[in-house]
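**Q** Sharing a sequence plus its predicted fold:
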Amino acid sequence: MSTIMDKPEITMDVFEKHESKVRSYSRSFPTVFKKAKGYKLWDVNNREYIDFFAGAGALNYGHNHDKMKELLIKYIEEDAITHSLDMATMARGEFLKKFNQVILKPRNLDYKVMFPGPTGTNTVESALKIARKVTGRNTVISFTNGFHGMTIGSLSVTGNASKRGGAGIPLNNSVFMPFDDYVDSGSSLDYIEAFLVNSSSGVDLPAAMILETVQGEGGINAASYEWLQGIEKLCKRFGILLIIDDVQAGCGRTGTFFSFEPAGITPDIVCLSKSIGGYGLPMALTLIKSKYDIWEPGEHNGTFRGNNMAFVTATEALKYWETNNFSQEIAKKSEMMSAFVDFLVHEYPQLHGEKRGRGLMQGVACKNGEMSEQICENAFKRGLLMETSGPEGEVFKFLPPLIIDEEGLEKGFQIVEDSIKAVLDK
């Protein structure tokens, strides 16, 4: 039986000729990839690449995880259920049991699990909808540099002007407030509170506030735990639901399963996607405090709100969280990354570098987007995948699979430093 590996090689001109101009990552990484394993990929020329991109955070457990692959193949071979909308299946039930046992109960979290559709923007849309249904209010407060997805509701709470412009219509019922350190002087908490207490501020009492604890696309801006605690207090004081978008920062990316755990807060609604499926298969969850789960049956639905193959691999991925060992490994590698970022900022002042991020989600903000883009381009030529982030693409961003070993990190760091030297020596 022939496989994809046996077929004639595909070249980049196929994509140029047949695919829409909207494609982006194939422009950033202009080669045809053929194989991936762990934290590495190979192209059709058998060139090896270290992955500091991880599917934009969808591959926390690496490429083609052995046990997940074995279970997935077995599931398919047994003619088990592939498509089922939200009908009850064995795979769905096993995931729900495991998620409750390994993630929710140990953290004393009382959430109902909703499967809103396969992607991050689907979970955000459902979160906004249930918050408005619960409170009877329309407005949602979001934050500067936040990114929450590409559908209309998600775009309405996304800050990026070019992304918002793509909607082609006015984006309403949202108000933007300054993220933690967006303003240099004064507390943004005081600023937000001033709008909420003043009935003449022009800001209606919102249904919800939505935020990322670490802004993945907005520049790897990490909110302080004190600020997150302050936001939760404001939400409780004014009867506002707190939505944490953990699509990219969750599933262990910052060290704990949920990125908000170290802050000691309990959001009313949590959005998960990307790595929740374990293997890179489409899957999303919306976690809703039980008292707010007031949906009518079928009130929010969709054809692909139950990816059974993703349930299989997601259940296996949860085994990483049965003990604290995985978190401790992430913490150790995060310290390595943090030390490397500090080194770059100190050693290469020409970058005008600023340290960003938390856990295995860090980066360096350069003086401009052009420099950051050149560093990423140079790194790709040397065998490393990484992308830019921030309003002007000014941050080069490290997002490796969480399972990467120390040797892989060190090799990646060396490529990054060599790329910086090459760009600065021009």
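**A** Okay, I see it.

**Q** drop to CA atoms for contacts and neighbour counts, all remaining ones
**A** Will do.

**Q** quick one: the helices in this protein?
**A** 12-18, 25-28, 54-57, 66-77, 90-99, 120-135, 152-156, 161-165, 188-197, 225-238, 308-317, 325-347, 369-381, 406-424 (DSSP state H).

**Q** I'd like the ones you listed as a markdown table, with distance to S174 and mean neighbour count appended.
**A** Formatted as a markdown table, those follow (distance: least, C-alpha to C-alpha, whole Å; neighbours: other C-alpha atoms under 10 Å):
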| stretch | distance to S174 | mean neighbour count |
| --- | --- | --- |
| helix 12-18 | 37 | 11 |
| helix 25-28 | 30 | 12 |
| helix 54-57 | 26 | 22 |
| helix 66-77 | 40 | 14 |
| helix 90-99 | 32 | 16 |
| helix 120-135 | 11 | 23 |
| helix 152-156 | 6 | 22 |
| helix 161-165 | 12 | 13 |
| helix 188-197 | 14 | 15 |
| helix 225-238 | 16 | 16 |
| helix 308-317 | 33 | 24 |
| helix 325-347 | 35 | 17 |
| helix 369-381 | 28 | 21 |
| helix 406-424 | 39 | 17 |
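
**Q** and of the ones you listed, who's closest to L41?
**A** helix 54-57 (10.3 Å; C-alpha to C-alpha).

**Q** quick revisit: same list, the helices of the chain, but as TSV with distance to V113 please.
**A** Formatted as TSV, the entries for the helices of the chain read as follows, by distance: least, C-alpha to C-alpha, whole Å:
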stretch	distance to V113
helix 12-18	39
helix 25-28	32
helix 54-57	21
helix 66-77	22
helix 90-99	8
helix 120-135	11
helix 152-156	20
helix 161-165	29
helix 188-197	31
helix 225-238	21
helix 308-317	13
helix 325-347	23
helix 369-381	38
helix 406-424	35
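
**Q** Got another one to weigh against that:
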Amino acid sequence: MATAFSPSKFAAQPFPLNTTSQNNPLTIPTIASPFLGSTRKLIRLCSSSNLNLRRRSGTVVAVSDVVKENKSKSTPNLLITKEEGLELYEDMVLGRAFEEMCAQMYYRGKMFGFVHLYNGQEAVSTGFIKLLKQQDSVVSTYRDHVHALSKGVSARAVMSELFGKTTGCCRGQGGSMHMFSREHNVLGGFAFIGEGIPVATGAAFTSKYKREVLKEVDCDHVTLAFFGDGTCNNGQFFECLNMAALWKLPIVFVVENNLWAIGMSHLRATSDPQIYKKGPAFGMPGVHVDGMDVLKVREVAKEAIGRARRGEGPTLVECETYRFRGHSLADPDELRDPAEKAHYAARDPITALKKYLTENNLTSEADLKAIDKKIDEVVEEAVEFADESPVPPRSQLLENVFADPKGFGIGPDGRYRCEDPKFTEGTAQV
């Protein structure tokens, strides 16, 4: 049975080439960027060798086709119910309010190190993660707070982790870039780009192994691997796409393309800026979706997660989104064009969902204001809880580092070796 991502239905389209460049392959044409809202132009070298590559067929899907097909199957014209809409709205508002509070706490000296906020990208996290089951896994990046919240980790646990307190989801030892929760199957944030993709691929392999080798027939767990556009030029990305397609692993590779890798424009950093077209090269569907629209993201996510759960293999989904702040809270954000920032700010995903819900009579302004108030209280309480929680004892420093920390900084008496005067003299007993 053909699905919305069926290879028989869609084929890759070549980049638009102007007449001059086709007649003279050495001409460098200026081509309008394929991205939804980019105000920039893409300079591409068109040689006769890469023209053939562009015309290769593959499973490349336009999101409009997926949404159109799914809408036609439902009796009403609405993509969601009232309950679903309010759940999406609450999760997105939680992510935004939490991150705004993080900025305040960072500048007040409550958090340390690098803190990367998710403002503007909420439609991606909510659109995908709220469709998962408890047993499904999420692997994140250094911009991981909101992924953890969407998967069910409490605001208390995430805020406490950011404060470096024992009540944090990693007992204060992970910090902003390393959110982890075994209970919620959040398999970590990763400070270095690309590090999480092999972990996610391994988690997906585990699901397949349990089902096919250990005969756990009820194991239909799916893994989501989140990463950014800057990661897509790294080796782990290509290796894991190949492995996932080869073994038909139940994984969805979710590219959060916010168009900038720190201060490097995506259009200047890659030979082919349309990341989703890399999927068919490995035999998997590639999908581009407006990552500022949670309903479009959700429709694509339904099909991609469904394919993985049915054993039909991986999907590469490129979500074009935008972060409303600098790369981190230490970034003054002076490199991006103000017009570009204004363009995406006008397409705020929370504002768009709010408009959809009210215009389609799915909810009222009063209901949404009640959710806003509830979330404000949740975030305020999370800060109070984190602030009042204890800091980790010094004895916790080497826990989860060595199986037996004695001999590695801690003496037989349980004291730190550096506290022994004989240690610095070189006469301490080892």
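**A** Structure received. Fair warning: this is a prediction, and the values are worked out from it, not measured in the lab.

**Q** Please state their TM-score.
**A** After superposition, the two chains reach a TM-score (TM-score structural alignment, normalised by the length of the first structure) of 0.30; 188 aligned residues with a C-alpha RMSD of 6.2 Å.

**Q** Select, out of the helices of the first structure, the one closest to V395 of the first structure.
**A** Closest among the helices of the first structure, using C-alpha to C-alpha: helix 369-381, at 6.0 Å.

**Q** what angle separates the closest one from helix 406-424?
**A** 130 degrees (axes from the mean of the first three to the mean of the last three C-alpha atoms, to 10 degrees).

**Q** For helix 369-381 of the first structure, enumerate the helices and strands it packs against.
**A** Counting contacts by 3 or more C-alpha pairs under 8 Å, 6 or more residues apart in numbering; DSSP states H and E, helix 369-381 of the first structure packs against strand 387-389, strand 395-398, helix 406-424.

**Q** Please name every helix or strand in contact with the shortest one.
**A** Here strand 387-389 of the first structure is seen to pack against helix 369-381, strand 395-398 when contacts are counted using 3+ C-alpha pairs under 8 Å, 6+ apart.

**Q** element containing E99 of the second structure?
**A** For E99 of the second structure, the host element (DSSP states H and E) is helix 82-107.

**Q** how about that helix: buried residues?
**A** 85-86, 88-99, 101-103, 105-106 (16 or more other C-alpha atoms under 10 Å).

**Q** can you confirm I31 of the second structure is in a strand?
**A** Yes: looking at I31 of the second structure with DSSP: H, G, I helix; E, B strand; the rest coil, it is inside a strand.

**Q** I'd say it and T19 touch.
**A** No: taking contacts as C-alpha atoms under 8 Å, I31 of the second structure lies outside contact range of T19: 11.9 Å.

**Q** between the two, which one's more packed in?
**A** Between I31 of the second structure and T19, I31 has the larger neighbour count (other C-alpha atoms under 10 Å), namely 15 against 9.

**Q** how about the closest residue to the more buried one other than its chain neighbours, secondary structure?
**A** Once flanking residues are discounted, I31 of the second structure sits nearest to L42: 5.4 Å by C-alpha to C-alpha, 6 or more residues apart in numbering. At L42 of the second structure, secondary structure determined by three-state DSSP is strand.

**Q** Can you give me the neighbour number for L42 of the second structure?
**A** Applying other C-alpha under 10 Å, I find that L42 of the second structure has 15 neighbouring residues.

**Q** quick one on the thing from earlier: wait, which of the helices and strands packed on strand 387-389 of the first structure is closest to E417 of the first structure?
**A** Across those, closest to E417 of the first structure is helix 369-381 (C-alpha to C-alpha), at 8.9 Å.

**Q** Can you check my assumption that E256 of the second structure lies in a strand?
**A** Yes: the assignment for E256 of the second structure by three-state DSSP puts it in a strand.

**Q** Do I have it right that it meets H288?
**A** No: counting by C-alpha under 8 Å, E256 of the second structure stays clear of H288, with 10.7 Å between them.

**Q** Fine by me, we can end here.
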